[in-house]
Each structure stands twice: as C-alpha cells, then as structure tokens.
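[1] no letters, just coordinates:
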C-alpha cells in the first residue's frame, strides 16, 4: 500500500491533535468537526488507508463519549474495515460499550470479549463495572 502524501499526513495529524484538544475539554461537537475534516483529507476509498482507522476510532470514541451510541457503532464498525485495526482492543471495547448501551447485548458481549482477550482485564480497569460484568461468565468459559 502506498504511503499517504506527507503534506496530507501532516494536516491529518494536526486536525486530529486539534480534535483531541477539544475532546479533552469535552467539547465533543468541535472534536467531531476536526476529526471529520481529517477524514475528508483521505483519498478515496478512505478505508484503504491505515490513517483512516485512527480517524474513525477517534470519531467513534467521541460519539460514544457524547452519548450518541448508534453513530459510535457505525464509525467503529467502519473502522474495522481499515488496515491493522481489527483486533485492536480499544476499538472492540468502545464498540462493545456502545452496543451494550443500545441494548444489543449479544453483539456487545462478543466485542467486549474480543477486547478482553486482546487487551486483557486492564482494558476494563477505568470503565464502568457493567461492561466487565456482562462477560464474566464468558471469561470463565474461555479461560478453562
């Protein structure tokens, strides 16, 4: 796969850094604007680029943090089609959490279990207990 043009890559990183500054202050709308501007810089098809996975993860995480779970699921499922993202424990954690909040518990548990198996219990350390609790019975089944 060819590398992203250096000037585009620089702009993309600057927009993502700006998005994370907004994210850190919980200005999620401004964060999303910056992340979507970064997305629009990517040549089509965007999901062919490694950087697309980073941007879609940021978008999905921001939607999750702002309580827009359906949009979070859409962005996070899309990012799983990007290079080197499937198996990323954070992506699976956030996707599982968003699905859980939408009451799609079967799919949520699958994603949360993937997060647990690829990232360990520590992925759940600073998260509300219900997410780990929802897979406790599955952890026992798979660790036997």
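    It's in. Keep in mind the model is a prediction, meaning the values are calculated, not measured. Residues are numbered from 1 along each chain as shown.
[2] can we go C-alpha only for contacts and neighbour counts from here?
    Will do.
[3] report the buried residues of the longest helix seen in the chain.
    In the chain, assigned by DSSP state H, the helix with the most residues is helix 6-24. Neighbour-count burial for helix 6-24, counted by 16 or more other CA atoms under 10 Å, picks out 9, 12, 13, 15, 16, 18, 19, 20, 21, 22, 23.
[4] is it possible to get CSV of these that adds distance to residue 38?
    Listed next are the buried residues of helix 6-24 as CSV, based on distance: CA to CA, whole Å:
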residue, distance to residue 38
9, 9
12, 5
13, 8
15, 6
16, 7
18, 10
19, 9
20, 12
21, 14
22, 14
23, 15
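[5] closest to residue 66 out of those residues?
    Distance to residue 66, by CA to CA, is smallest for residue 23 among these, at 9.8 Å.
[6] which helix or strand contains the nearest residue to that closest one once chain neighbours are set aside?
    Using CA to CA, 6 or more residues apart in numbering and skipping the chain neighbours, the partner closest in space to residue 23 is residue 31 (5.4 Å). If you go by DSSP states H and E, residue 31 is part of helix 28-41.
[7] go on, residue 81?
    Assigned by DSSP H and E, residue 81 falls outside every helix and strand.
[8] do I have it right that it meets residue 47?
    Yes: contact criterion CA atoms under 8 Å: residue 81 and residue 47 qualify, at 6.3 Å.
[9] take a look at this one as well, against the first:
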C-alpha cells in the first residue's frame, strides 16, 4: 500500500534531505545525519508503510558507512528493505550484502549480493571494493 504524505510534510522532508545531501558533499557527515534523522522524524509512525522512509533510511545508512559505524548502517538498510520499494532495490541489497560480508555472515552476504547482481548487473559493483564481487563470483556464475 502506497500512502501519500501531506504536501507540507513531504516538502519539509525533501528540503531536509537536500540539505543533508549538500552536507554529505562537503564531508559534513554528522550534520548531514542530523538532517536525515530530522526528516525521518517527520514520517508518521510505522515507517515501513511510507516510501519516503525507504530513501531516508538509505541516506542515514550511507552516512553511517561514511562515519564507519557499520552496525548502525546495517540497521538502517534492514529498515529500508522493509519499507515500500525496498525489497528488490539493488542498491539496498548491495549495501546489506557488503555489511553482512564485513560481519562474516557470508551466507546472508551471498544472498543479498546475488539480489543486487540480479537486479542491476555487474555495474552496481563497480564503484566499491572489488572484494565483494570477487566473493560473489565464488558463489554464483557471473
């Protein structure tokens, strides 16, 4: 079910996320995270019902990765995959796979990385450490 946020709330969320994105470009990750968290707080309860929560969780997860907080990043991507259009999103599955790999959950990592590959092809792996693609190549035929 796709719920629509009221226009005013949606506009506030978009503005906060744009501010967060600008801060990320300036490597101001903690301030960016504050903007994204503020945006998430505007999403009504039961975040998993709102598409906006999907991309906000992804943004917070990415910032947590930049801050080298893999545990919080994993929680964000787990939340994102449970939100509308999260399951099947190759980027979310890529990040989940990478984070599971880093925590030595290799079976889960293989599953998530396979989902990313099936959804977006080999290109999705090109901007990240080659170890993830090398690992996947030991699990499936690419």
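    That came in fine, so what should we check first? All of these numbers come straight from a predicted model, not from anything done at the bench.
[10] list the contacts of whatever helix or strand comes next after the helix holding residue 31 of structure 1.
    Remark: after helix 28-41 of structure 1, the chain's next helix or strand is helix 50-65, criterion DSSP H and E. Contact with helix 50-65 of structure 1 is made by 16, 23, 28, 31-32, 35-36, 38-39, 42, 46-47, 69, 71-76, 78-85, 91, 94, 98, as judged by CA atoms under 8 Å, 6 or more residues apart in numbering.
[11] from the centroid of structure 2, which residue is nearest?
    Taking CA atoms, centre = their mean as the criterion, residue 58 is the residue nearest the geometric centre of structure 2, at 2.9 Å.
[12] how close does that residue sit to residue 82 of structure 2?
    Per CA to CA, to the nearest Å, residue 58 of structure 2 is found 12 Å from residue 82 of structure 2.
[13] what's the answer for residue 18 of structure 2, then?
    Using CA to CA, residue 18 of structure 2 is found at 23 Å from residue 82 of structure 2.
[14] how about residue 21 of structure 2?
    Taking CA to CA as the measure, residue 21 of structure 2 falls 23 Å from residue 82 of structure 2.
[15] hang on, the earlier thing: can you flag the buried ones in the contacts of helix 50-65 of structure 1?
    Buried subset of the contacts of helix 50-65 of structure 1 (neighbour count, 16+ other CA under 10 Å): 16, 23, 28, 31-32, 35-36, 38-39, 42, 47, 69, 71-76, 78-80, 82, 85, 91, 94, 98.
[16] for residue 29 of structure 2, what are its contacts?
    By CA under 8 Å, 6+ apart, residue 29 of structure 2 lies in contact with 23, 63, 66, 67.
[17] relative to residue 20 of structure 2, how far out is it?
    For residue 29 of structure 2 relative to residue 20 of structure 2 (CA to CA), the value is 8 Å.
[18] okay, now residue 29 of structure 1: neighbour count?
    By other CA atoms under 10 Å, 15 other residues sit near residue 29 of structure 1.
[19] scratch that, residue 98 of structure 2 is what I was asking about
    For residue 98 of structure 2, using other CA under 10 Å, the count is 26.
[20] my read: it touches residue 111, true?
    No: using CA under 8 Å, residue 98 of structure 2 is not in contact with residue 111, being 10.7 Å away.
[21] quick one: common contacting residues for the two?
    Taking CA under 8 Å, 6+ apart as the contact criterion, residue 98 of structure 2 and residue 111 have no common neighbours.
[22] residue contacts, residue 116 of structure 2?
    Contact partners of residue 116 of structure 2, counting by CA under 8 Å, 6+ apart, are 88, 89, 90, 91, 92, 93, 94, 124.
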